[in-house]
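*Asks:* everything below, folded, please.
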Amino acid sequence: MDYLILYYAVQVLAGFIAFVTIWGMIPLDNWWVRGVEFPRLQLIALGTLAWVGLLAFWVKWEVLQWALFVVLGLALAFQLRMVLPYTRIWKKEVRQAKPKPKSHQLKLMVSNVLTPNDNTQALVDLVKEREPDILITLESDMKWQKALEAVEDDYPYSVKVPLDNLYGMHLYSKLELIDPEVKYLMIDDIPSIHTQIRLKTGQVVWLYCLHPMPPSPTEADKSTTRDAELLMVGRHIKEQGQTAILAGDLNDVAWSKTTRRFQRISGLLDPRIGRHFINTFHVKYPFLRWALDHIFHSECFTLVNIERMPSIGSDHFPVMTILQYAPEHSAEQKENAPTAAKEDLKETEHKIQQGKKEGCKVSEEHREEAAECGCKE
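*Replies:* The predicted model follows:
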């Protein structure tokens, strides 16, 4: 009896992995479809277990088992194709930096602090220890703004957007910020920061800090506004021919269809490709962990280092990235940059228009909720 239970359990698991893989290909923005793009590593682990289990019961195979084995193999191949670029077996998209004076380097830290997290001193201590040139905090409210006053003497430039809706955002910089703006691209209470920064070399580059709303049963029913915000910024960078860095908690994984399209649309590079995963969420559940905090940049930067930092009590780990301004490698690295096809341009325009409509709807819902609870808009 136990043998039969295990036999059928393996088949059910194999069928589940195959089903979820196919389910994720459905062209819908609903959270219950797009959500399966996140746990590809977990699906590979479970799928491999099922694959080995099927082999263990080889003597009992019939037509159904053969079909299941083939479909599971194809599902695993697809999942592996999505994640293998973020391992050392893949070609690096961003070359390793060669020794240069530190004046050519840019240290950028991104930290989703988690608004209810009261361990503010942990981030303050980490910032003082690692001394980033630029600090981006997400989900930061007035409590966090007050706590970060402890480092303000080292950061003469800042943009502060304290909010208590889980979408507050702060930017602290040792480097000059030129004409910084806070924009609400899709939803009128979810900000993004757009600014130019003057590097130590004197070069001026653009910096975009984003934290769009995720698709989930508790927040957005669809990924439409998230996708549209990312694609809108990516298209703008490309059309304006900007040298740019985009960073933040994108509430999406690097291997999703939207993030990959963003790279093709913007032409920006991902320093994780050909190196390793930087899985930042969820801190407390190692098996359910994936990369939500990202950095992308133009081809004039090479990579000194990218690493996940110690926990500060949030559900996200902070990430530190050290880039090096090396325009002499631009032509070489531009060959590694993904390029957009006509279908990407068409789908981007369609997605942005959809996002604007959905954003108006969500913004109105937020205003109604604020009015009902007596909160200020």
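
*Asks:* CA only for contacts and neighbour counts going forward, please
*Replies:* OK.

*Asks:* N279 against R289, yeah?
*Replies:* Yes - when contacts are counted by Cα atoms under 8 Å, N279 is listed as touching R289 (6.0 Å).

*Asks:* all strands for the protein, in order.
*Replies:* 105-112, 134-138, 157-161, 169-173, 177-183, 192-198, 204-210, 244-249, 293-297, 301-308, 319-325 (DSSP state E).

*Asks:* the fifth one vs strand 157-161, what angle?
*Replies:* On the basis of axes from the mean of the first three to the mean of the last three Cα atoms, to 10 degrees, strand 177-183 is oriented at 10 degrees to strand 157-161.

*Asks:* run a quick neighbour tally on K128.
*Replies:* K128 has 12 neighbours, counted by other Cα atoms under 10 Å.

*Asks:* do the same with T321
*Replies:* Count around T321 with other Cα under 10 Å applied: 20.

*Asks:* then I44?
*Replies:* I44 has 19 neighbouring residues, counting by other Cα under 10 Å.

*Asks:* this one as well, want them side by side:
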Amino acid sequence: MTYLTLALQGIAGLLVAATALPLIETNLGFVRSLDFPRLQIAVALAACLSGLLLVSRDTTSLVLALAMAAALVMQVRYILPFTPLAATQAKAATACEPGDRLSLVVLNVLQTNRNYGAALDLVTRRSPDLVLLLETDSGWQEAMAPLRALYPNRVEQPQDNTYGLLFYSRLPLRGPEIRFLLQDDVPSLRTQVVLPDGETVRLHGLHPRPPHPGHSSAPRDAELVIVAREVAEAPGPTIVAGDLNDVAWSRTTQLFQSISGLLDPRRGRGLFATFHAQWPVMRWPLDHVFFSEHFLLGHMERLPGVGSDHFPITVSLCAAPQAPVRQEKPEATAEDHRDAQEAIEAVR
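*Replies:* Model (predicted):
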């Protein structure tokens, strides 16, 4: 047996383990973080499977090849709904009256990034109705001051722990508030946005702590469940946006959608991977915009980088009377509700 065969067998075992571990029901950050690189693991599985079969056909290699093939199928099943090969969940608007259109830019600026001008220029050029900036400290608050002339309504919560947020709105706000749902240093935004016709849209801006080795996913999971329940209990036009520190295909995000009933515009369109901006081979979708069935999708785009480790993302929506008829919102099962309760109890 050659060293190459041994190396490929070792890599095969690691890739199969990386695929299987997230099946375990646990809040361990190391395990939950394996939800993120499913595309990268799938590519590595395909390459390792081909390489191993080329250099060895012994019993161990064949067993590992079968295990890798099964793992590859599993990874592809997670990713496939977020490609053009799948059906869209949020339907596209064919036309939209100006008064019904609502646009939003979401950007995790990276607190240590001091390329303020790039972010300011991007927002100015795109001129969305709403702007949500995350990881903003007092330096970012000061640098974004020119936006106040363009956006008369704002909520500013600068912090130096990478969880500050700045929110700017061209439209009037009703009852804006900063909340600390689970941790006293991790804020979230809740407000109503008043559209030109007087209708209101509830908006939640989130940035929960990420899971990573040594850091449980429980606070993130529970925060998403809490917001999902709030959305379900107050039906009406709703948007949830932000860096959720979770990928679109994870069980947590799927649970969030089931409980909230919100739509994901990436389904059937693409990954729109926003992180990591500087590492092309290690990217996944961390920044999200979910919305209720009251909206059709006008446009969604990942924007050019501005020096952050996240790309900005922009979405334009159309509030249309026919929207709920054209699209089906996710529905929660009894098991989903049990899982949601368990997620909250895990934090308690």
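
*Asks:* relative to T87 of the first structure, which of the strands of the first structure is closest?
*Replies:* T87 of the first structure lies closest, by Cα to Cα, to one member of the strands of the first structure: strand 301-308, at 13.8 Å.

*Asks:* can you list the strands of the first structure in JSON lines and add distance to F262 of the first structure?
*Replies:* Listed next are these as JSON lines, based on distance: least, Cα to Cα, whole Å:
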{"stretch": "strand 105-112", "distance to F262 of the first structure": "20"}
{"stretch": "strand 134-138", "distance to F262 of the first structure": "21"}
{"stretch": "strand 157-161", "distance to F262 of the first structure": "25"}
{"stretch": "strand 169-173", "distance to F262 of the first structure": "22"}
{"stretch": "strand 177-183", "distance to F262 of the first structure": "19"}
{"stretch": "strand 192-198", "distance to F262 of the first structure": "17"}
{"stretch": "strand 204-210", "distance to F262 of the first structure": "13"}
{"stretch": "strand 244-249", "distance to F262 of the first structure": "11"}
{"stretch": "strand 293-297", "distance to F262 of the first structure": "10"}
{"stretch": "strand 301-308", "distance to F262 of the first structure": "18"}
{"stretch": "strand 319-325", "distance to F262 of the first structure": "20"}
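
*Asks:* how far away is S158 of the first structure from A220 of the first structure?
*Replies:* Taking Cα to Cα, to the nearest Å as the measure, S158 of the first structure falls 30 Å from A220 of the first structure.

*Asks:* nope, A228 of the first structure is what I was after
*Replies:* Note on A228 of the first structure: its distance to A220 of the first structure, by Cα to Cα, is 13 Å.

*Asks:* out of the two, which sits in the busier spot?
*Replies:* A228 (27 against 17).

*Asks:* and the more buried one, what pairs with it in the second structure?
*Replies:* Alignment note: A228 of the first structure maps to A222 in the second structure; criterion TM-score structural alignment.

*Asks:* for Y157 of the first structure, same thing?
*Replies:* Using TM-score structural alignment, the equivalent of Y157 of the first structure in the second structure is N153.

*Asks:* same question, L138 of the first structure
*Replies:* Matched across to the second structure, L138 of the first structure falls on L134, judged by TM-score structural alignment.

*Asks:* same check on T280 of the first structure?
*Replies:* In the second structure, the residue paired with T280 of the first structure is T274, using TM-score structural alignment.

*Asks:* equivalent analysis for D252 of the first structure, please.
*Replies:* Counting by TM-score structural alignment, the partner of D252 of the first structure is D246.

*Asks:* what distance do you get for the residue nearest to that match when sequence neighbours are not counted to T274 of the second structure?
*Replies:* In space, not counting the residues next to it along the chain, D246 of the second structure is nearest to L286; the distance is 5.5 Å by Cα to Cα, 6 or more residues apart in numbering. Distance of L286 of the second structure to T274 of the second structure, given as Cα to Cα: 6 Å.

*Asks:* for P211 of the second structure, see how far away the match of A228 of the first structure is.
*Replies:* For A222 of the second structure relative to P211 of the second structure (Cα to Cα), the value is 12 Å.

*Asks:* before we move on, what about A67 of the second structure?
*Replies:* For A67 of the second structure relative to P211 of the second structure (Cα to Cα), the value is 27 Å.

*Asks:* equivalent analysis for T112 of the second structure, please.
*Replies:* Using Cα to Cα, we find T112 of the second structure at a distance of 21 Å from P211 of the second structure.

*Asks:* between the two, which one's more packed in?
*Replies:* Neighbour count, other Cα under 10 Å: between T112 of the second structure and P211, P211 has more, with 23 against 15.

*Asks:* list the contacts of the corresponding residue of the first structure for that one.
*Replies:* Taking TM-score structural alignment, the alignment pairs P211 of the second structure with P215 from the first structure. For P215 of the first structure, the contact set (Cα atoms under 8 Å, 6 or more residues apart in numbering) comprises N30, W31, R34, G35, D221, K222, S223, R226.
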